[in-house]
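>>> following is a predicted model, sequence given first.
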Amino acid sequence: MAAALTLDGVSKRYGEFQAVKDLSFEVEKGTICGFLGPNGAGKTSTIRMILGLQGVSSGRIGILGSDDGRKVRDRIGFLPEERGLYKKMTPVDAIAFFGSLKGLPIGEGRRRAKDMLDAQGLGASKRKKMKELSKGMAQKVQLIASVVHRPEFVILDEPFSGLDPVNQQGLEAVIRGLATDGATVLFSTHVMQHAERLCDKVVLLARGQKAFEGTVSEARATAPRFLELEGAIEPSAAAGLPGVTGVEVVSDFGGVRVLRASLGAGVHGTRMQGHDALKAAFLGGLDVRRFELREPSLHDAFIGLTGDNPDIDQSVKGTGTEATR
């Protein structure tokens, strides 16, 4: 499958701060790719370089067959993390205006705006001013404004930030719809659950560097399954069970604990390890009141791939390499 986006050895420095280091990955056409990492990992700096809003310190970026996002900007839709629409405009006017900046005639923009607002349940708000809308409504309007020109590539920077669960679910449906219609979607987030539900592929970023690139299933396969045990169980006793490589206390109320016992790296063979550990727990007389063999989440994989502190200092001071903007 052809790539809509390619990054090859991309780095970005701001003075002595290394925001992005030797980053390489591809996003295939028509797919949804999650660009994941904690705040400060380098996601927004990377997005700005992809869009051509700032230059790379080194490396190469190709998007929609161009070496500069500015050359194909009318084929790109972008929802920035920092939202902003003219407060005295109506949603229809705001959407049509942003569409006109991408070459869409105002009349066609207004027609599409009305249809898209109706589809998102905002038909009754067409004639209100933006300042009268709720945050969730305003965010939907801004998303529509970023895709009203029907872009081939859509970039969403923390699109779920500040939304309640109902609006998050609605936004997930919009993202799926974009891909169904043939668009390529790259969205950044630090909330792994959205990526688990949406993505064909994920790129995990930590300390400005790629920690993983692949499918959600492939990412989760890097983390161990675990056995969750509840009862009056000492962590040291759980740690001594066969196949257990580590124990975490999830909760502890009056000596009744929920323990998470890791069962080794990877998913192959861990179901039998879980059975062996549970059998040993019962034969050993441990007070097991509830148990569950659980699959690792994408969050578990991220912690395993990046460590507990994925946002430590990224200074390049003293490396002998001259930093450039």
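Sure, I can see it. Numbering: from 1, shown residues only.

>>> can we go C-alpha only for contacts and neighbour counts from here?
Will do.

>>> which residues in the stretch 1-150 of the chain form helices?
For the stretch 1-150 of the chain, the helices defined by DSSP state H, counting those that start in this stretch occupy 43-51, 91-101, 106-119, 135-147.

>>> so which of those is nearest residue 213?
Checking those against residue 213 by C-alpha to C-alpha gives helix 43-51 as the closest, at 14.3 Å.

>>> next up, a second structure to put side by side with the first:
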Amino acid sequence: MRTGVHIAILSLRMTELTGKAMAEVAVSVERASKRFGDVLAVDSLSFEVAKGELFGLLGPNGAGKTTTIRMILDLLSPTSGRIAVLGGPMDEAKKRRIGYLPEERGLYGDMRLGEQLVFLGQLKGMSKADARRRTEAVLLSLDLWGAREKRVDALSRGMRQKAQFAGAVLHEPELMIVDEPFSGLDPLNSRTIKAMLLELQERGTAIIMSLHQMSQVEEMCERILLIDRGRSVVYGALAEIRSSFDSHAVRVWAKGSLEGISGVEEAVPENGALRLRLKDAVRPEQVIAEIAAKEGVEIQRVERAQPSLEEIFVRLVGHPIAEGE
């Protein structure tokens, strides 16, 4: 189901960025593939991530996101293709300049939180004094200072998630890779992590954020790579990708009830408006005219609604993202 639209989107140059030049590339992946026996887990992926960019790596569970991340980190070697990180092949010195938050969390449960973070900082090449200073700053930012003397296995799930994130950002990495960073977090802690990621980006850190929840990426990322079954589905600037698709939906701000409008497949409240997804054969003009003629309804504003990433994914691969998990 990969269409001409898909090909056109993939033809976006890898050097294009929204609002910034791709002058400094943090990660370059060129036709990278990974095979495990007869299974082709990653199939000829190509993309670039700039310094100071928050880049979304999207797809269902099992799409190849984690395998791609492990190849970038040199935890797995690609079967074919080339990967450059921070200017060239991965080496031990570069690993100290990278922060990684894996989906499988792995702190030492029997160590006290503050003690463990200082230890992790030293592993990344920090002096003990610097590691202590950064530990205090990060724990305060994450509202974990009061838990510094607690064993990690005595922390709540949400606190352990934040503690793992603290260990990944402690050494102020130049490249940050986060795999499902909001998993298991309540909305308040999710906002805290999101704020810290955006702060890192402002400081020039390149961030690759791997998610299967599209809404988080739509809020935070300017560019994305959407993969399915190891292959690239869509790659490029989010705004350009969206503009390449007709959502076949309108967003209406109106006073009065819009129930019973013919030609509407689904009506969803959205930021004070009602997003109307139309049936295939229905034109937006028909629906707008019917709303305008409806008694007791006053239209305040109408606009075409851009498609969500979820809608784009379904159009290109033929199934909702959850079905690929």
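Structure's in. What do you need? As the structure is a computational prediction, the values presented were derived from the model and not from experiment.

>>> can you pull the TM-score for these?
TM-score for the superposed chains, counting by TM-score structural alignment, normalised by the length of the first structure: 0.79, backed by 288 aligned residues with a C-alpha RMSD of 3.0 Å.

>>> so which of the helices of the stretch 1-150 of the first structure gets nearest residue 7 of the first structure?
Proximity to residue 7 of the first structure (C-alpha to C-alpha) singles out helix 43-51 among those, at 8.5 Å.

>>> that closest one: which residues count as buried?
Buried residues in helix 43-51 of the first structure, counted by 16 or more other C-alpha atoms under 10 Å: 43-47, 49-51.

>>> in a markdown table: these, plus distance to residue 134 of the first structure.
Converted to a markdown table, the buried residues of helix 43-51 of the first structure look like this (distance: C-alpha to C-alpha, whole Å):
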| residue | distance to residue 134 of the first structure |
| --- | --- |
| 43 | 27 |
| 44 | 26 |
| 45 | 29 |
| 46 | 30 |
| 47 | 27 |
| 49 | 32 |
| 50 | 31 |
| 51 | 29 |
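
>>> tell me which two of these sit farthest apart.
Pairwise distances across the buried residues of helix 43-51 of the first structure peak at 12.5 Å for 43 and 51 (criterion: C-alpha to C-alpha).

>>> and the strands in the stretch 201-325 of the first structure, which stretches?
For the stretch 201-325 of the first structure, strands defined by DSSP state E, counting those that start in this stretch occupy the ranges 201-206, 209-214, 226-231, 246-253, 256-262, 290-294.

>>> tell me what the fifth one is packed against?
What it means is strand 256-262 of the first structure. Here strand 256-262 of the first structure touches strand 226-231, helix 235-239, strand 246-253, going by 3 or more C-alpha pairs under 8 Å, 6 or more residues apart in numbering; DSSP states H and E.

>>> redo that, cut-off 10 Å
For strand 256-262 of the first structure, the elements it packs on are strand 226-231, helix 235-239, strand 246-253, helix 270-283, strand 290-294, judged by 3 or more C-alpha pairs under 10 Å, 6 or more residues apart in numbering; DSSP states H and E.

>>> now swap in the third one and tell me
In terms of contacts (3+ C-alpha pairs under 10 Å, 6+ apart), strand 226-231 of the first structure is packed against strand 246-253, strand 256-262, helix 270-283, strand 290-294.

>>> please name whichever of the helices and strands packed on strand 256-262 of the first structure is nearest to residue 153 of the first structure.
strand 290-294 (36.2 Å).

>>> got a list of what the residue positioned nearest the centre of the first structure touches?
Nearest to the geometric centre of the first structure sits residue 189, at 3.3 Å (C-alpha atoms, centre = their mean). By C-alpha atoms under 10 Å, 6 or more residues apart in numbering, the contact list for residue 189 of the first structure reads 34-39, 43, 81, 156-161, 195.

>>> from the residues you listed, which two are the most distant?
Between any two of these (C-alpha to C-alpha), the greatest distance is 16.9 Å, for 81 and 195.

>>> looking at the two, which one has more neighbours?
In terms of neighbours (other C-alpha atoms under 10 Å), residue 195 is the more surrounded of residue 81 of the first structure and residue 195; the figures are 23 against 15.

>>> how close does the aligned residue in the second structure for the more buried one get to residue 103 of the second structure?
Aligned counterpart of residue 195 of the first structure in the second structure: residue 217 (TM-score structural alignment). Remark: distance between residue 217 of the second structure and residue 103 of the second structure (C-alpha to C-alpha, to the nearest Å) = 17 Å.

>>> give me the nearest residue to the alignment partner in the second structure of residue 106 of the first structure, chain neighbours excluded.
In the second structure, residue 106 of the first structure lines up with residue 128, judged by TM-score structural alignment. Using C-alpha to C-alpha, 6 or more residues apart in numbering and skipping the chain neighbours, the partner closest in space to residue 128 of the second structure is residue 122 (6.3 Å).

>>> thinking again about what came up before, which among the helices of the stretch 1-150 of the first structure is found nearest to residue 15 of the first structure?
helix 43-51 (14.0 Å).
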